[in-house]
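Trainee: coords please:
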Amino acid sequence: MTEPQLNPAILAEIARHPGVTLAGSIYAVAEADRPVTAEHLGRAGLWIHADVIMNDLAHRGVDLSLVRSLSERGIGPLDVHVIAPELDVLIDEICAQKVDRVTFPFESCPSLDAVADTAERIRSSGAAAWLAVAPGTELAEIRPCFETIDGLLVMLIEPGSTGAADPTLAARAGQTGPDLPAGVDGGVDAANLGACLDAGASYVVSGRALFSSSSPPPDADTPGRACSAPPVAPKGT
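Mentor: Model prediction:
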């Protein structure tokens, strides 16, 4: 494939907000196009966001072999977003790849202690540990974790669901305090990006909206789709 054309409206909006980091979600393009897309993101100075999904003990999403190849070749920075109901096996596999950041879902952790333990395991591998929070989880449940994580990723759409992003959820990114960076992910496009940045997001993940001329993967043909893993139930349900 030819190199993807990055959406100029998104790039221009990011440029108007110094200090904001943009990441391209390579799960948003067809599997065969992901290596070239990742290389292009790296050359453009953007982060590479890779959704690694496990469902019923089967890997889906971005294959770990691609993560390993990018890491070994020094292509990055790499942010691996783990989407799975159980984290232990995947966290160990991903940490072994020596990536820059591992993002894991709060909803897959059985307790606050488990969040802290997972974050420490990630940091011991040399990666930063970010926590993702789904729309159905109250931010108040996450606050006790702020001291044990390196950043918070606010999902604007339930992982595994379809529909449009809810940019009002981006307000959570401005509620972590000055010492904890926060980002947004899920259906971010040129239309809602400004609201996300105004809300305080310093890290933005964009998929198909960023790759304006790339082909979507065959299992993600619905606008606003975040990933194909089953939704993770909010805590307390």
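Trainee: switch to C-alpha atoms for all contacts and neighbour counts from now on
Mentor: Fine.
Trainee: biggest helix in this structure, by residue count?
Mentor: Counting residues, the longest helix found in the chain (DSSP state H) is helix 112-124.
Trainee: buried ones in that one?
Mentor: Under the neighbour-count criterion of 16 or more other C-alpha atoms under 10 Å, helix 112-124 has V115, A116, T118, A119, E120, I122, R123 buried.
Trainee: The third one: what's it in contact with?
Mentor: With C-alpha atoms under 8 Å, 6 or more residues apart in numbering as the criterion, the residues that contact T118 are I91.
Trainee: For the comparison step, fold the sequence that follows:
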Amino acid sequence: MVKIGASILSADFSNLKEELKKAEEAGVDFFHVDMMDGHFVPNISMGIGIAKHVKKLTSLPVEVHLMVENVDLFINEFKDMDYISFHIEAVRFPFRIINKIKEIGAKPIVALNPATPLDAIEYILDEVHGVLVMTVEPGFAGQKFIPIMAKKIRKLKSMIVEGGHEVEIYVDGGINTKTAPIAVKAGADNIIAASAIFGKGNINEAVKALRESIEKKYLDDEINRII
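Mentor: Prediction:
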């Protein structure tokens, strides 16, 4: 079954505990915490303390997405996290980063910006838990899904299957009831949504709508044309 990750980027931080609780009750599978340094991406969000706070407030897995230049400086701060995503564009020595993440007990996920080709991660697929395909330019919530990324997801799925790699595909960026089925039909195992969950007023109905859209992915002719 496809897993849904709730990105807290669009959550109400003044009422975070209640927001997380509602998302849990709605049936999300994990929480996604973006950490931006204002250098790798043109924005700053959520320090180390927020991620640790989220981990204390939930029993669900927590994934930290490091959108930072100096990845190795932050890894040891997230020893309690379940997954740590890092951008291949930000590191010179990915095997070193992957091993460091594993050493603290987390599972490594390598992330790619929209324009980054898949051959950039070809030789580390056997070393990571997952690949996070960004379907918007990272740094801001509420952006529109880039349609050509569906082909990138599909190509990545083929690489994984043909190579016999045990790797999960995560998709983040512009995910909603229109784009979630596109991502899933292309090959996504996990979808991450921010405003489509926390920006809809009723979190339970928002998550339900996402799940229903995924289940109907084979019925939409428009999706078939894109994929």
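Trainee: After superposition, what is the TM-score?
Mentor: In this superposition the chains share a TM-score of 0.75, using TM-score structural alignment, normalised by the length of structure 2; 191 aligned residues with a C-alpha RMSD of 2.4 Å.
Trainee: returning to that earlier point: would you turn the buried residues of helix 112-124 of structure 1 into a markdown table with distance to A9 of structure 1?
Mentor: Output for those, formatted as a markdown table (distance: C-alpha to C-alpha, whole Å):
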| residue | distance to A9 of structure 1 |
| --- | --- |
| V115 | 36 |
| A116 | 38 |
| T118 | 37 |
| A119 | 35 |
| E120 | 38 |
| I122 | 34 |
| R123 | 35 |
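Trainee: ok, of those, which one's closest to V133 of structure 1?
Mentor: Using C-alpha to C-alpha, V115 is the member of these that lies nearest V133 of structure 1, at 11.9 Å.
Trainee: gap between the closest residue to G76 of structure 1 other than its chain neighbours and V52 of structure 1?
Mentor: Of all residues not flanking G76 of structure 1 in the chain, G42 sits nearest, at 5.3 Å (C-alpha to C-alpha, 6 or more residues apart in numbering). Separation of G42 of structure 1 from V52 of structure 1 (C-alpha to C-alpha, to the nearest Å) stands at 19 Å.
Trainee: Okay, buried residues for the helix or strand harbouring H65 of structure 2 please.
Mentor: Per DSSP states H and E: H65 of structure 2 is located in strand 62-67. For strand 62-67 of structure 2, burial by neighbour count (16+ other C-alpha under 10 Å) applies to V62, E63, V64, H65, L66, M67.
Trainee: Tabulate those in TSV, adding columns for distance to V171 of structure 2.
Mentor: Formatted as TSV, the buried residues of strand 62-67 of structure 2 follow (distance: C-alpha to C-alpha, whole Å):
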residue	distance to V171 of structure 2
V62	16
E63	13
V64	14
H65	12
L66	15
M67	15
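Trainee: And the residue nearest the centre of structure 1?
Mentor: H81 (4.9 Å; C-alpha atoms, centre = their mean).
Trainee: That residue matches what in structure 2?
Mentor: If you follow H81 of structure 1 across to structure 2 using TM-score structural alignment, you land on H65.
Trainee: Now do the longest strand anywhere in structure 2 against strand 62-67: the angle between them, please.
Mentor: Using DSSP state E, we find that the single longest strand of structure 2 is strand 30-37. For strand 30-37 of structure 2 against strand 62-67, the angle by axes from the mean of the first three to the mean of the last three C-alpha atoms, to 10 degrees is 30 degrees.
Trainee: Quickly check the buried residues of strand 62-67 of structure 2 for the two that are furthest apart.
Mentor: Put simply, by C-alpha to C-alpha the two of the buried residues of strand 62-67 of structure 2 set farthest apart are V62 and M67, 15.8 Å from each other.
Trainee: Sketch out the strands for structure 1, chain order is fine.
Mentor: Along structure 1, counting by DSSP E, strands occupy 21-25, 47-55, 58-61, 78-83, 101-105, 128-133, 151-155, 182-185, 203-206.
Trainee: what about the longest one, how far off from structure 2?
Mentor: In the superposition against structure 2, strand 47-55 of structure 1 averages 1.1 Å from its aligned positions (mean C-alpha distance after the TM-score superposition for structure 1).
Trainee: so where in structure 2 does that strand end up aligned?
Mentor: Strand 47-55 of structure 1 maps onto residues 30-38 of structure 2, going by TM-score structural alignment.
Trainee: Could you give me the buried positions within that stretch?
Mentor: Applying 16+ other C-alpha under 10 Å to stretch 30-38 of structure 2 flags F30, F31, H32, V33, D34, M35, M36, D37 as buried.
Trainee: how far away is the first one from Y83 of structure 2?
Mentor: In this structure, F30 of structure 2 and Y83 of structure 2 are separated by 10 Å, where distance is defined by C-alpha to C-alpha.
Trainee: what is in contact with these two at once?
Mentor: P61, V62, E63.
Trainee: who touches the last one in this structure?
Mentor: In other words, E63 of structure 2. Counting by C-alpha under 8 Å, 6+ apart, E63 of structure 2 has contacts F30, F31, H32, V33, M81, D82, Y83, I84, S85.
Trainee: and of those, the nearest to S195 of structure 2?
Mentor: Of these, the one sitting nearest to S195 of structure 2 (C-alpha to C-alpha) turns out to be H32, at 12.6 Å.
Trainee: ranges for the helices of structure 1?
Mentor: For structure 1, applying DSSP H gives helices covering 8-15, 34-43, 64-72, 88-95, 112-124, 139-142, 190-199.
Trainee: now those helices in TSV, with distance to Q175 of structure 1?
Mentor: Conversion of the helices of structure 1 to TSV gives the following (distance: least, C-alpha to C-alpha, whole Å):
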stretch	distance to Q175 of structure 1
helix 8-15	21
helix 34-43	29
helix 64-72	32
helix 88-95	27
helix 112-124	19
helix 139-142	9
helix 190-199	9
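Trainee: Return the residue of structure 1 aligned against A115 of structure 2.
Mentor: In structure 1, A115 of structure 2 lands on G136 (TM-score structural alignment).
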